[in-house]
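**Student:** coordinates only, no sequence provided:
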């Protein structure tokens, strides 16, 4: 499966680093790239349930390709969300359904740092994405 350009950039940046501290710093920087959501978008309707932290997700489709925006109160989670978003941005629905979340974060060298609750939260975000593309 081909990676979107921003995902390939992320993979190159993260795999070039040694150790968790450097990756954590880069993760925070990626989180700063997230476009803030408006107060309207940060409503219960867009909230992802199954995350310990507050996470909101907004989806739209252009020409059969999906684009998502997300935000969280938690800094580290914002970075993880940014990496998830670059991995799925612009994918058609069938490809989105096949994304291997654990595999993606392992490729980035972040798999071991994902606590069970963070991993569950990210899986909840991916599941919400998949639900949204069915509903919209």
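**Tutor:** Done, it's in. Keep in mind the model is a prediction, meaning the values are calculated, not measured.

**Student:** contacts and neighbour counts: CA atoms only from here.
**Tutor:** Will do.

**Student:** give me the element the spatially most central residue of the chain is part of.
**Tutor:** By C-alpha atoms, centre = their mean, the chain has its centre lying nearest to residue 84, at 2.3 Å. Here residue 84 sits within helix 75-88, counting by DSSP states H and E.

**Student:** okay, strands next: where are they in the protein?
**Tutor:** Here the chain has its strands, by DSSP state E, at 55-62, 65-72.

**Student:** use this one as the comparison:
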């Protein structure tokens, strides 16, 4: 599957041999670039179950391609979610089903830094995206 342009940028950015401190700083920068979500959008209805940190997710479909917006109360999680959005935004529902989360974070060189709870939380975000797209 071809990677969307933002995902290719992410791989180029994170794919170089960086220390964990450099990756963490980059992650937070990516998270800071997420478009702000209005307080009235941060409702329980948009909250993702299964995340230790709060993550809100909204979805729109434009010409059969999904566009997700997300916010989190944790900076590192915001960065991880921003990288997930880079990977999935613009995909069809069918392509969304094919996204391999462990492989994606492996390509970014981040998988060994993800605690089991963070991996589970990101998986919960992806599952919620698939539910919304289904």
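**Tutor:** That came through fine. Just so it is clear, the structure is predicted and the values come from calculations on it, not from any experiment.

**Student:** TM-score for these two?
**Tutor:** After superposition, the two chains reach a TM-score (TM-score structural alignment, normalised by the length of the second structure) of 0.98; 134 aligned residues with a C-alpha RMSD of 0.7 Å.

**Student:** picking up where we left off before, so which elements touch the helix holding residue 84 of the first structure?
**Tutor:** helix 5-15, helix 20-31, strand 65-72, helix 116-135 (3 or more C-alpha pairs under 8 Å, 6 or more residues apart in numbering; DSSP states H and E).

**Student:** so can I have JSON lines of these showing mean neighbour count?
**Tutor:** JSON lines is the format used below for these (neighbours: other C-alpha atoms under 10 Å):
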{"stretch": "helix 5-15", "mean neighbour count": "16"}
{"stretch": "helix 20-31", "mean neighbour count": "17"}
{"stretch": "strand 65-72", "mean neighbour count": "20"}
{"stretch": "helix 116-135", "mean neighbour count": "17"}
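
**Student:** out of the ones you listed, which is closest to residue 96 of the first structure?
**Tutor:** Minimum separation from residue 96 of the first structure across those (C-alpha to C-alpha) falls at helix 116-135, 7.1 Å.

**Student:** and that closest one, what other elements does it pack with?
**Tutor:** With contacts defined as 3+ C-alpha pairs under 8 Å, 6+ apart, helix 116-135 of the first structure has these neighbours: strand 55-62, helix 75-88, helix 93-96, helix 101-107.
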